[in-house]
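# fold the stuff below for me.
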Amino acid sequence: MTGVPLATAAGRALVDEAMRAAIERLDPWTRRVTAYHLGWVDADGRPVTGGGGKALRPALALLSARAAGAAPETALPGAVAVELVHAFSLLHDDIMDGDRTRRHRPAAWTVFGPSAAILGGDALMTIAIELLLDEDGPAAQRAARVLTEATRRLIAGQARDLDFESRDDVSLDECLAMVADKTGALLACSCAIGATLADAPPALVDALDRFGAELGMAFQLVDDLLGIWGSPDTTGKPVLSDLRARKKSLPVVAALAAGTAESRRLAELYARPAPRPEDELRETARLIEAAGGRAWAEAQAAHRLEQAETRLGRARMDDGVRAELRDIARFVTARDH
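As a prediction, this is how the structure comes out:
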């Protein structure tokens, strides 16, 4: 997936220019690591094209300001900040998960080393906060707090995700709470931060936040499905990547909790140490589907998307902006992406 619907070329150019200006604040070495991670340069620092991400979070932030009746530029510091926090989380995620590819090329830590990638992630998070602190007024202070709280929750979710990998007793409720923090918190922040910077009424900020939280759950459910059954052309990672890492993703936990013969066999396979042979990984995927994990995740993704749209429908905003937010939600949760 290379873009989001109705995120205009002008809006994307606006964010890209501000992102590049933010990265220029870094020292040359850290700048090179982060520019590579963001898809702007190759390993030698030479510019490349077409390597950027989806720009989902900045697009939501700009629309958030428009939902409050403000110009999209109002949300620009927040739009860049949420994308930098997202990039920080991916830099660290790849190291923790041992993922060697990101967006169809070697992950930054495999190119520059884990230490450089960790520092790069730390730098991105720091600049994100700086961008909001550079702004004047109480609205910017509130936006900075929204971002820091979302980042704290993101880290807590990632910590629980790592803990789950060494546990055999992860419940579905625990897994849902983990996803609400690891993925939902930053998407909720993205949907609310533009309206916050625009000093919108609390009711609108809350509605956008809740829309983003539900969208985050749907997004992660789809991502978990792709992590097992997705094509490498779509995910940028090897097939069965989540199973190879023994991740307790939502389809896996749902299948383990189903109480079937397939669930019990699945538990046996998941208890085995890595690395595991390819035929065993394929059997694991088959057992998850047979135990109902895939169908449950697909149904839950549809339900969460419906809930997100319900939240959106109740919010007071321009109908055109509402339609754009709805289109983005449907686009990023489509299984063919």
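# could you use CA atoms for every contact and neighbour count after this?
Fine.
# ok, the residue in the chain sticking out farthest from the centre to residue 290 distance?
Largest separation from the mean C-alpha position in the chain: residue 261, at 33.6 Å (CA atoms, centre = their mean). To residue 290, residue 261 is 10 Å away according to CA to CA, to the nearest Å.
# quick one: the helices in the stretch 151-300 of the chain, in order.
Along the stretch 151-300 of the chain, counting by DSSP state H, counting those that start in this stretch, helices occupy 172-179, 185-197, 202-229, 232-235, 241-244, 250-256, 261-270, 278-290, 293-314.
# can you tell me the SS state at residue 53?
Three-state call for residue 53 (DSSP: H, G, I helix; E, B strand; the rest coil): coil.
# give me the spatial nearest neighbour of it, chain neighbours excluded.
Spatial nearest neighbour of residue 53, chain neighbours left out: residue 2 (6.3 Å); criterion: CA to CA, 6 or more residues apart in numbering.
# for the comparison step, fold the sequence that follows:
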Amino acid sequence: MTLALAPGTTEAWDLLRRYRLLTGPRVRLAVDGLAEPVRTVALFHFGWCDENGRPADDGWGKGVRGALVLAAAQAVGGPADQALSSAAAVELVHNFSLLHDDVMDGDRMRRGRRTAWSVFGEAQAVLAGDALLALALDTLASAPPPPAVNSAATRELCRALLELVTGQGHDLAFERRGRVGLDECLAMAAGKTASLLAGACALGALSAGAAPHQVAGVRGFGHHLGLVFQLVDDLLGIWGDSRSTGKVTGGDLRRRKKSLPVVAALNSGSEAGRRLADLYGGAGPLDEDQVARAALLVEEAGGRDWAEREAARRWEHAVEQLSRAGLGAEAARGLLALAGLVTRRDR
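Next up is the predicted model:
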């Protein structure tokens, strides 16, 4: 799941740029070690070469997950560069998931350019994703901290990976199911979106040698942050301004996607919810009039209000987790600044 960024503060953007400059070269070093033809596919995906292998610089991504790793390390009192291997590993895992997601979803564009599978074919894109996953684990295994820390970090990343795959599997299954419970949908979002954010924060703390309660606290922060992001993303997908968000407004409804506000509406027991269920029960994409009607029914059934309340509640839980980790406002300043970039977005 790709994170969109809010305008944010100058401080937050400077922090993200600084962390991205630290993480990018480590990711590139790992990718450069791959053998052909997978190397060219991976480099193309990151924007470091064109489809013919010629050097390019199209931007490898926002680097938010790696930035969360470094910010978490600093929040618990460690230096950012001590967590660089973990930051690179998280970004490699994220891009593994993107390569595979693009194949599963049939998406032909990402980051303003063609997706790897649409250029090199599905098989090569899947292999490139597999290679990035292997690189991520190798990057953690060869990190400089003590072996015990590396082992804990590898287990943390594997836990996040298993949750991510489970969430993606549920998301695909929901497309074929007529009824989905709200708790099921939240669990899916926790896996598909929140798991890697939680793992990123925990990896940063582990790399800095944090105490167990601190690791648990920042992991919990990342978990709730991921759910806030997904809720906000789903709201913007229905009612956002595409000129500000870069996301096609109504696209989820057009595909009859069971996003969190939609599932809340479908489970509301209201007349609007029943009418929405009838509308969603057909086959094929909704037309423009049906999309507009679906958005109105989701709102009438309380889906929008529920999602906004739940996002606010999850944000409170995220901040509480930092307090439980014993992190004051100043120590957690970087984490909170980055969190603001990915959750407080334009409508």
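# the residue farthest from the centre of the first structure maps to what in the second structure?
Superposed on the second structure with TM-score structural alignment, residue 261 of the first structure falls opposite residue 271.
# mind listing what its match touches?
residue 301 (CA atoms under 8 Å, 6 or more residues apart in numbering).
# what of residue 99 of the first structure?
Residues in contact with residue 99 of the first structure, defined by CA under 8 Å, 6+ apart, are 107, 237.
# now it: how far from residue 235 of the first structure?
Residue 99 of the first structure is 12 Å from residue 235 of the first structure, by CA to CA.
# hey, what's in contact with both of those two?
Residues within reach of residue 99 of the first structure and of residue 235 at once, by CA under 8 Å, 6+ apart: there are none.
# circling back to that earlier point, state the distance from the residue nearest to residue 53 of the first structure to residue 327 of the first structure.
Using CA to CA, residue 2 of the first structure is found at 15 Å from residue 327 of the first structure.
# between these two, which one's more packed in?
The residue with more neighbours, out of residue 2 of the first structure and residue 327, is residue 327; 15 against 11, by other CA atoms under 10 Å.
# can you tell me the closest non-neighbouring residue to the more buried one?
Going by CA to CA, 6+ apart, residue 327 of the first structure has residue 5 as its nearest residue, at 6.7 Å.
# trace that neighbour over to the second structure, please.
When the second structure is aligned by TM-score structural alignment, residue 5 of the first structure is paired with residue 13.
# tell me how many other residues crowd its match.
Neighbours around residue 13 of the second structure, by other CA under 10 Å: 17.
# please give the element, helix or strand, for it.
helix 10-32 (DSSP states H and E).
# cool, and residue 109 of the first structure?
helix 108-112.
# who touches that helix?
So helix 108-112 of the first structure is contacted by 33, 36-37, 43, 91, 94-95, 100, 115-117 (CA under 8 Å, 6+ apart).
# and which of those is nearest residue 179 of the first structure?
residue 94 (17.2 Å; CA to CA).
# relative to residue 125 of the first structure, how far out is that closest one?
16 Å.
# what is the subsequent helix or strand relative to the helix holding residue 109 of the first structure?
Next helix or strand after helix 108-112 of the first structure toward the C-terminus (DSSP H and E): helix 114-133.
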